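**Q** Pasting a predicted model and its sequence here:
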Amino acid sequence: MEHIMETPTLKAPAGRFTGDVHLNMIETPSAPAHLASALVRFTPGARTNWHSHAKGQVLYVTDGVGLVGTRDGSVVRIGAGETVKCPAGEEHWHGATDTTLMAHIAMVVGDGGGDGTTWLEPVTDEEYTAALKLTGR
């Protein structure tokens, strides 16, 4: 058994996020494990860039209200206690609404050489505003 007393809160890299995003790594796996997980906190309006995961991603919302969008224009509004599964290879983004913070636990299965995430361009303000409108804001 390993008891980890605390993990440092880090500012998420500006090259992969818009707005203020903070994360605490829960698990950074070493072989033979492959599951990486982190608690990610988004301030209002903050969001990830477009990205995909080679083996998919699971998001479990712990607090607040947020959005998850896909390239086909689908957007879901998510709240505490809800889970979103993003399939392997699907380009998507996630973040807080414009008025409420959102925190989630992000879980990604890697291949031992990383977490299989491909980071893409930022979600534009126009794309974000359109997502808010689609979900009733």
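**A** Nice, I can see it. Numbering: from 1, shown residues only.
**Q** okay, CA-based contacts and neighbour counts for the rest of this
**A** Noted.
**Q** Which stretches in this structure count as helices?
**A** Taking DSSP state H, the helices of the chain run over residues 125-134.
**Q** At the geometric centre of it, which residue sits there?
**A** The centroid of the chain falls nearest to residue 94 when counting by C-alpha atoms, centre = their mean (5.2 Å).
**Q** so what's it closest to, chain neighbours aside?
**A** residue 68 (4.3 Å; C-alpha to C-alpha, 6 or more residues apart in numbering).
**Q** Might you calculate how far the lengthiest strand in the chain sits from the centre of the chain?
**A** The strand that spans the most residues within the chain, counting by DSSP state E, is strand 57-70. Here the centre of strand 57-70 is set off from its chain's centre by 7 Å, with C-alpha atoms, centre = their mean, to the nearest Å.
**Q** quick one, strands of this structure?
**A** Under DSSP E, the chain gives strands at 10-11, 17-18, 21-27, 35-42, 47-48, 51-53, 57-70, 75-79, 83-86, 92-96, 102-109, 117-119.
**Q** Comparison target below:
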Amino acid sequence: MKKSSFIEKGNPVPADYFVGDVNVNMLLDVADYNTIMAIVSFDAGARTNWHTHTNGQILIVSEGIGYYQEKGKEIQIIKVGDVVQIPENVEHWHGASHKTAMRHFAMIPDSATDKTEWLAPVTEKEYNSEIITD
């Protein structure tokens, strides 16, 4: 039996793909179940770059308040208990709100064949493009 804990904050992520302070705790990798599952911790204001997944992605918010946005659409507030189902190849970003940290589980199905394409950082102008209340 393998055992892991989602309580642990994990390790800092590469600044190449994220803005702000973000940690990831890998819970499953492709060798285990052909699924990547991690818990990602975003400090307030932290977020991913724009990116896509060829096999889609599922986010389950476990703490705090965050944002999710698909290219060309409005920013959405995500909070504890929300499940976000991101379709294949949809350009998007996600992260914490302005004032509140956020943690979510991130899952990528069929991860052996998934290609994640990391794109440009979410700029301050994009991040602040909507008036949002936490």
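**A** Yep, that arrived. Quick caveat: nothing in here was measured; it's all calculated off a predicted structure.
**Q** about what we covered before: the strands of structure 1: which one's closest to residue 130 of structure 1?
**A** strand 75-79 (9.5 Å; C-alpha to C-alpha).
**Q** by how many degrees do that closest one and strand 57-70 diverge?
**A** 130 degrees (axes from the mean of the first three to the mean of the last three C-alpha atoms, to 10 degrees).
**Q** Against structure 2, what's the mean shift for strand 75-79 of structure 1, could you check?
**A** Compared with structure 2 after the fit, strand 75-79 of structure 1 shows a mean deviation of 0.8 Å (mean C-alpha distance after the TM-score superposition for structure 1).
**Q** residue range for that strand in structure 2?
**A** Aligning strand 75-79 of structure 1 against structure 2 (TM-score structural alignment) gives residues 75-79.
**Q** Would you mind listing the buried residues in stretch 72-80 of structure 2?
**A** Of all the residues in stretch 72-80 of structure 2, those buried under the rule 16 or more other C-alpha atoms under 10 Å are 75, 77-79.
**Q** Residue 51 of structure 1: neighbouring residues, count only.
**A** 20 (other C-alpha atoms under 10 Å).
**Q** Kindly report the same for residue 34 of structure 2.
**A** Residues near residue 34 of structure 2, counting by other C-alpha under 10 Å, number 16.
**Q** I'd say it and residue 55 touch.
**A** No - in this structure residue 34 of structure 2 lies outside contact range of residue 55 using C-alpha atoms under 8 Å: 11.8 Å.
**Q** what sits in contact with each of those two?
**A** Contact criterion C-alpha atoms under 8 Å, 6 or more residues apart in numbering; residues shared by residue 34 of structure 2 and residue 55: 109-111.
**Q** follow-up on the earlier one: tell me which residues touch the residue nearest to residue 94 of structure 1, please.
**A** Per C-alpha under 8 Å, 6+ apart, neighbours of residue 68 of structure 1: 75-78, 92-95.
**Q** Please repeat the previous calculation with a cut-off of 6 Å.
**A** 75-76, 93-94 (C-alpha atoms under 6 Å, 6 or more residues apart in numbering).
**Q** I'd like the distance between it and residue 84 of structure 1.
**A** 8 Å (C-alpha to C-alpha, to the nearest Å).
**Q** likewise residue 49 of structure 1?
**A** Taking C-alpha to C-alpha, one finds residue 49 of structure 1 at 17 Å from residue 84 of structure 1.
**Q** ok, these two, which is more surrounded?
**A** Taking neighbours as other C-alpha under 10 Å, residue 49 of structure 1 and residue 84 compare with residue 49 leading, 22 against 14.
**Q** how far does stretch 25-43 of structure 2 stretch from start to finish?
**A** End-to-end distance of stretch 25-43 of structure 2 (C-alpha to C-alpha): 15 Å.
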